[in-house]
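*Asks:* predicted structure and sequence below. I'll ask about it afterward.
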Amino acid sequence: MTLASLLQQGHSLRSIAKVLERSPSSLSLELARNGGAAGYTSQPALQATSVRRVRSRPLPKLYADGALSHIDSRLLTWLWSPCQIARTVRRIWPDKPELHVSHKTI
């Protein structure tokens, strides 16, 4: 069962929360965020969530086609530590902070 179908059947938020094994406050937030004038339906809510997710996440610095990915993978095969790689990248490109990564990211 879904949140939308249980709401259409007239169930209370607390009873829906028990069925879906979720907190009532989580469901309340979902309804407030994605419910419209016509009520809550799952498909527009899913689309709105997808748009927000794409919009809110910056492109990772170490994505597969990036220059840092190739450098990091090469240096890791040479058994460099992540700390050594992070320091070296900072030394190579001191004026490009967008290329600087933490050793934890590596």
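*Replies:* It's in.
*Asks:* use CA for all of it now, contacts and neighbours both
*Replies:* Fine.
*Asks:* elements contacting the lengthiest helix in the chain?
*Replies:* The single longest helix within the chain, with elements called by DSSP state H, is helix 42-56. Judged by 3 or more C-alpha pairs under 8 Å, 6 or more residues apart in numbering; DSSP states H and E, helix 42-56 is in contact with helix 24-34.
*Asks:* now the angle between helix 42-56 and the helix it packs on, please.
*Replies:* Orientation check (axes from the mean of the first three to the mean of the last three C-alpha atoms, to 10 degrees): helix 24-34 against helix 42-56 gives 80 degrees.
*Asks:* also this one, for the comparison:
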Amino acid sequence: METEMSSERGQEDIVIEAIDIHKHYDTGQVVVKALQGVTLRTQRGEVVVIMGPSGCGKATLLNCLSGLDRVTQGTIRITNQDIRDLSIASSRSSAPATHIRRCSKRATKTTTMQGKAHE
């Protein structure tokens, strides 16, 4: 997801950065590879839509980006802080999700299809 804009802007403009993330679930009989090598960078003020068919890993990606679930491999940074460092008590700590909410409050207003503005 590299763009000309990201090369012109500095590292400080990256709000969410996921680098080569993998998420595997071991059921005991089979290993489900929900995410395989996902890399994503979002810039301050950028609006991102995650789309895909059922079962493709959208919810898993969002759970990992918010810190609700840990990745099997890779790095996730929110405003240049590794989310593993944001989790104080345990892997289920809400610290990363709270940090994301604070960042998202600064995001640009988006407009729904009905034309109503939301923050």
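*Replies:* Done, it's in. Small disclaimer: the values here were computed from a predicted structure and weren't measured.
*Asks:* TM-score of the superposition?
*Replies:* Once superposed, chain against chain, the TM-score is 0.30 (TM-score structural alignment, normalised by the length of structure 1); 51 aligned residues with a C-alpha RMSD of 4.0 Å.
*Asks:* hmm, back to that, list the buried residues in the longest helix of structure 1.
*Replies:* Buried residues in helix 42-56 of structure 1, counted by 16 or more other C-alpha atoms under 10 Å: Ala45.
*Asks:* after that helix, next one along is what?
*Replies:* Proceeding N to C from helix 42-56 of structure 1, the next assigned helix or strand is helix 67-77, under DSSP states H and E.
*Asks:* okay, the angle between the following helix or strand past that following helix and helix 67-77?
*Replies:* Next helix or strand after helix 67-77 of structure 1 toward the C-terminus (DSSP H and E): helix 82-92. Going by the same axes, to 10 degrees, helix 82-92 of structure 1 is angled at 130 degrees with respect to helix 67-77.
*Asks:* so which elements touch helix 82-92 of structure 1?
*Replies:* Using 3+ C-alpha pairs under 8 Å, 6+ apart, helix 82-92 of structure 1 is in contact with helix 67-77.
*Asks:* check which helices and strands the helix it packs on sits against.
*Replies:* Helix 67-77 of structure 1 sits against helix 82-92, with contacts defined as 3+ C-alpha pairs under 8 Å, 6+ apart.
*Asks:* check which residues of the helix it packs on are buried.
*Replies:* Quick answer for helix 82-92 of structure 1 (16+ other C-alpha under 10 Å): 82, 85-86, 89-90.
*Asks:* just put those residues in TSV and tack on distance to Ser69 of structure 1.
*Replies:* Formatted as TSV, these follow (distance: C-alpha to C-alpha, whole Å):
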residue	distance to Ser69 of structure 1
Pro82	13
Ile85	11
Ala86	12
Val89	11
Arg90	15
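*Asks:* out of these, who's nearest Leu68 of structure 1?
*Replies:* Val89 (8.4 Å; C-alpha to C-alpha).
*Asks:* do I have it right that Asn25 of structure 2 meets Lys33?
*Replies:* Not quite, residue 25 of structure 2 is Tyr, not Asn. Yes. Using C-alpha atoms under 8 Å, Tyr25 of structure 2 makes contact with Lys33 at a distance of 6.6 Å.
*Asks:* kind regards, and thank you for your time.
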